[in-house]
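Chemist: Attaching a predicted model along with its sequence, questions to come.
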Amino acid sequence: MSDFRWNRLVSYYARPRSFSTGGVNTSRQQWMAAISKQDIDVLVLSAEGGFDRVLVDAPRLGFATLTHWGRRRMTMVPRGLGGRIRRGDLVYLHEGWTVSNVVAAAVCRLRSIDYVVFPHGVYSPGITEHLRLLRVRAFIEDKVLDHALAVHLFFDSEIAEAAAVSPSAKTVVSVTGLDLPDATWDGGRPDRFIAWVGRYDIHHKGIDTLLDAVEGMSPDERPRIRMHGPDHLGDKARVRQLVDEKKLNDWVDVGGELNPSQVREFLLESCGFIHVPRWEAFGRTIVEALSVGCPVVLASAAHISAQLGADSAATIIDGESRSDIARSLGDLWNRRLQTGRAGRDWVARELSWDARARDLLDQLNQLYDEEHRKPRGSGPTPVTGSTNV
């Protein structure tokens, strides 16, 4: 993309190795690889000694690490960041509410470097309502977003969440891509299991409500559910305890974390996938299930649910309703072929990495042009991204 307004894009994300799980690590590297394939130089900058594993490869994509003070995700402070970025760069900051992002934003402002904040869903009320010292942190976060070139969101439905943190922040909207795999779901068998893949975070992922729904079904109607994912603050053991207390051991298996290829095989072997979070910005496993044609049952609290529901690409339910969950589990087998095909078609149509990268870069270029045409002293110009997924 020869008309990219900057000389280079630098993606900075400070995350300790203990927080190596989660979709942000994968998502941000895949975004940077897709952007680099538009003939743009990209540097992925991570915390030395933290999560710095290279997950992708592209010709104009480089990787480096930076030393930090501190070891905690929320309070790590970058050392020497000013020596790694330069005027003419566009700097991408990931997640939010962290000292590392506040420092990086300040360095960018001092050196007249444009930056974008990519929150990956951290401005959801499900997160903000549990933050300590919210008033002070919201004041600081507002300044970070207000001075950013843009806040990069996945969906238009997130704009209100960003505006609640910083009313004058500008936004671009472009969802994470996923290239369609060759493997496809074979239609399943009724004796197969329903898959659940995610972080064992009971409240966030709605695991308690899911187990309540299964408990409320008659034993002869209960499906077999197999769960896999990384632990979160000891919740995996608590999930096992809930399964024991509800006497669901014959129907619910609580398994360990899977690597990406194992996740795909797991989905292909299932008769469907269920995800009932109380909030979700993107949800990578959702689109991975859709991409292989695996039928998906999804809570309406996930931002992606509106687009999927409009195209009948997934079964959308009230994730707080035990009866809705139970009904969807019972109906999944009868609707599997229709929703499975529609989901794979949706991914092919909407999530091409090349199209996603071009869409994002067009929006960023537009913001750059508007900022540089703006008379000195004028206020920010709110911009929203493409209304397409």
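Modeler: Arrived safely.
Chemist: contacts, neighbours, all on C-alpha from now
Modeler: OK.
Chemist: End to end on stretch 102-118, go ahead and measure it.
Modeler: Stretch 102-118 stretches 13 Å from its first residue to its last (CA to CA, to the nearest Å).
Chemist: How far away from the center of its chain is that stretch?
Modeler: Centre-to-centre, stretch 102-118 and its host chain are 22 Å apart (CA atoms, centre = their mean, to the nearest Å).
Chemist: In contact with the residue nearest the centre of the chain: list those residues for me.
Modeler: Closest residue to the average C-alpha location of the chain: Phe282 at 4.2 Å, with CA atoms, centre = their mean. By CA atoms under 8 Å, 6 or more residues apart in numbering, the contact list for Phe282 reads 120-121, 154, 175-176, 302-304.
Chemist: all strands for the stretch 101-250 of the chain, in order.
Modeler: Using DSSP state E, counting those that start in this stretch, the strands of the stretch 101-250 of the chain run over residues 114-118, 150-153, 171-173, 194-197, 225-228.
Chemist: I'd like those as TSV, with mean neighbour count and distance to Tyr13 appended.
Modeler: What follows is these, written out as TSV (neighbours: other CA atoms under 10 Å; distance: least, CA to CA, whole Å):
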stretch	mean neighbour count	distance to Tyr13
strand 114-118	23	10
strand 150-153	26	15
strand 171-173	28	19
strand 194-197	24	25
strand 225-228	20	26
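Chemist: Dump those strands to CSV, plus distance to Glu48.
Modeler: Formatted as CSV, those follow (distance: least, CA to CA, whole Å):
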stretch, distance to Glu48
strand 114-118, 21
strand 150-153, 25
strand 171-173, 30
strand 194-197, 29
strand 225-228, 29
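Chemist: Mind listing what's buried along the longest helix seen in the chain?
Modeler: Using DSSP state H, we find that the single longest helix of the chain is helix 322-350. By neighbour count, with 16 or more other CA atoms under 10 Å as the criterion, the buried positions of helix 322-350 are 322-326, 328-329, 332-333, 336-337, 339-348, 350.
Chemist: next one: stretch 118-133
Modeler: Here stretch 118-133 shows 118-124 as buried, counting by 16+ other CA under 10 Å.
Chemist: Second structure for comparison follows:
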Amino acid sequence: MKIFFVTPSFFPATYYGGPIFSTYNLARALTKNGLDIRVISTNANGKERLDKPTGIFIKDSENLQIKYYKSLDSRGTSISLLTNLKNDLKAADIIYLVSVFSPPTPLTLYLSKKLNKPLVIAPNGELGSWCLNQGSRFKKLWLKLFISPFIKRIYWHVTSEDEEKMVRAVYPNAKTFVLPNGIDLEEFSSLPFEKNKSFYDTYTGFSCAGKKIIVSMGRLHKIKGFDILIEAFHALQKEFSNAVLLIAGEDFGEKSNLEKMINQYNLNNKVFLVGKLDGDEKLEFLHNADVFALASHHENFGMVVVEALACGCAVVISKKVGIYQQLMNYDGGIIVDNDSDGIKKGIIELLSDNQFVKNKAANGLRFVEEKYNVKNIANELVDIFSAIIGDWNDTSAY
């Protein structure tokens, strides 16, 4: 079975955050499963460009085949990709399109019809109400011109029941299947059992031994609600004056506003914006904390929450994070309203009882191991792809 991914950016373009890792993990797992996976993308990585050969398929260590085209901007606009896309897709059994609002999307949809190929779209939360309201006129026009004419052809890969509702709020008759993002649990297996808070000394400039460490992670964008988190942290100083908050992530236009808040609340020695972290440093950042907190206004899934849980960290998340209901079923974290008072109370609840926080972390880890192992998710997706091909071959309505 040949599955061709089309995406404006691809690993190691970590500038774009969670979707890069989830798409990469999925493509690798499907390759290990024996599928012929080919990724058609660009070398976009924010303001930088990936140092990769362009215009040819290259294999990574897992035999995953990737073709990077030269991008003209940070959005993955590539003339060479568009010029060669028809030839690249001819051999596909299924086209798997990552993103709704991206430069390759219109042509990919058109070619899926011209080449008579089934098409799966992974919207990654782009059809959520919060996202649609950002640049709403442009996005409504985009959907009308480029998505709606092909809607009967599209299968939607949504990562949670909440995201399924979001897609069907726009397209009531959408063909959807719910399958979460997954992680490679082997990447987390080398983490030590004990926490080492001196790890954070480099970021703070002082010893963090004996401190209560709260962390968060994500691109510094207003959708992530870091302003809510900082406000909550300020409010809990009476209960935990020894607490420290560290936020990791690339600036997406919100850093200066967050710095103003930090100065306004006189938290310069309490709150630290540490920049983007990758690899082992990222995992240690999550593992060694007492609490991970996420106050996003919208997360269709919440990959970083799964990563924090896999690192053995207890979490506080809002009901705006797509996986909150499943996490509640495992009693694997504190779920709160998306406001500073809710976040504050959730953090205090965890920090106030060492055994309670250990129990939550253990439940959260079990939740990840049972629900988000990418190997199991890839097995399910192979069956879904087979069913889509069967449905496609049996249907003449497209």
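Modeler: Everything's here; your move. Note that the structure is predicted; figures quoted are calculated from it, not measured.
Chemist: and which of the buried residues of stretch 118-133 of structure 1 is nearest Leu180 of structure 1?
Modeler: Of all the buried residues of stretch 118-133 of structure 1, His120 has the smallest distance to Leu180 of structure 1: 22.1 Å, by CA to CA.
Chemist: what residue of structure 2 takes the place of Ile127 of structure 1?
Modeler: Aligned counterpart of Ile127 of structure 1 in structure 2: Cys131 (TM-score structural alignment).
Chemist: re earlier: how would you label the residue nearest to the centre of structure 1: helix, strand or coil?
Modeler: Assigned by DSSP: H, G, I helix; E, B strand; the rest coil, the conformation of Phe282 of structure 1 is coil.
Chemist: So what does it match up with in structure 2?
Modeler: Aligned against structure 2 - with TM-score structural alignment as the criterion - Phe282 of structure 1 pairs with Phe301.
Chemist: which one in structure 1 is aligned with Leu141 of structure 2?
Modeler: Using TM-score structural alignment, Leu141 of structure 2 lines up with Val136 in structure 1.
Chemist: Count the residues that sit near its match.
Modeler: The number of residues packed near Val136 of structure 1 is 9, by other CA atoms under 10 Å.
Chemist: Just give the nearest non-adjacent residue to Lys140 of structure 2, would you?
Modeler: Among residues not flanking Lys140 of structure 2 along the chain, Leu132 sits closest, at 7.9 Å (CA to CA, 6 or more residues apart in numbering).
Chemist: distance of the match of Ile127 of structure 1 from Asn300 of structure 2?
Modeler: Distance from Cys131 of structure 2 to Asn300 of structure 2, by CA to CA: 10 Å.
Chemist: Quick check: neighbours shared by the two?
Modeler: Contact with both Cys131 of structure 2 and Asn300 is made by residues Gly125, according to CA under 8 Å, 6+ apart.
Chemist: Can you give me the neighbour number for Ile334 of structure 2?
Modeler: Ile334 of structure 2 has 23 nearby residues by other CA under 10 Å.
Chemist: Can you name the residues that contact Glu320 of structure 1?
Modeler: Counting by CA under 8 Å, 6+ apart, Glu320 of structure 1 has contacts 206, 209, 276, 278.
Chemist: Helix or strand for the last one, just tell me which one.
Modeler: Assigned by DSSP states H and E, Arg278 of structure 1 belongs to no helix or strand.
Chemist: and Ser136 of structure 2, what does it touch?
Modeler: Per CA under 8 Å, 6+ apart, neighbours of Ser136 of structure 2: none.
Chemist: likewise Val274 of structure 2?
Modeler: Val274 of structure 2 touches 203, 246-249, counting by CA under 8 Å, 6+ apart.
Chemist: now do Val103 of structure 1
Modeler: 77-78.
Chemist: where's the aligned partner of it in structure 2 relative to Phe57 of structure 2, distance?
Modeler: Per TM-score structural alignment, the equivalent position to Val103 of structure 1 in structure 2 is Leu107. The gap separating Leu107 of structure 2 from Phe57 of structure 2 is 20 Å, by CA to CA.
Chemist: surely Thr65 of structure 1 meets Phe51?
Modeler: No - using CA atoms under 8 Å, Thr65 of structure 1 is not in contact with Phe51, being 9.7 Å away.
Chemist: hmm, back to that, just the buried residues out of the contacts of Glu320 of structure 1, in ChimeraX syntax.
Modeler: A single ChimeraX command selects the buried members of the contacts of Glu320 of structure 1 (16+ other CA under 10 Å):
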select :206,209,276,278
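Chemist: which residues sit in contact with the closest residue in space to Ala169 of structure 1 that isn't next to it in sequence?
Modeler: Leaving aside its sequence neighbours, Ala169 of structure 1 sits nearest to Asp146 (CA to CA, 6+ apart; 4.7 Å). Asp146 of structure 1 is in contact with 166, 168-170, counting by CA under 8 Å, 6+ apart.
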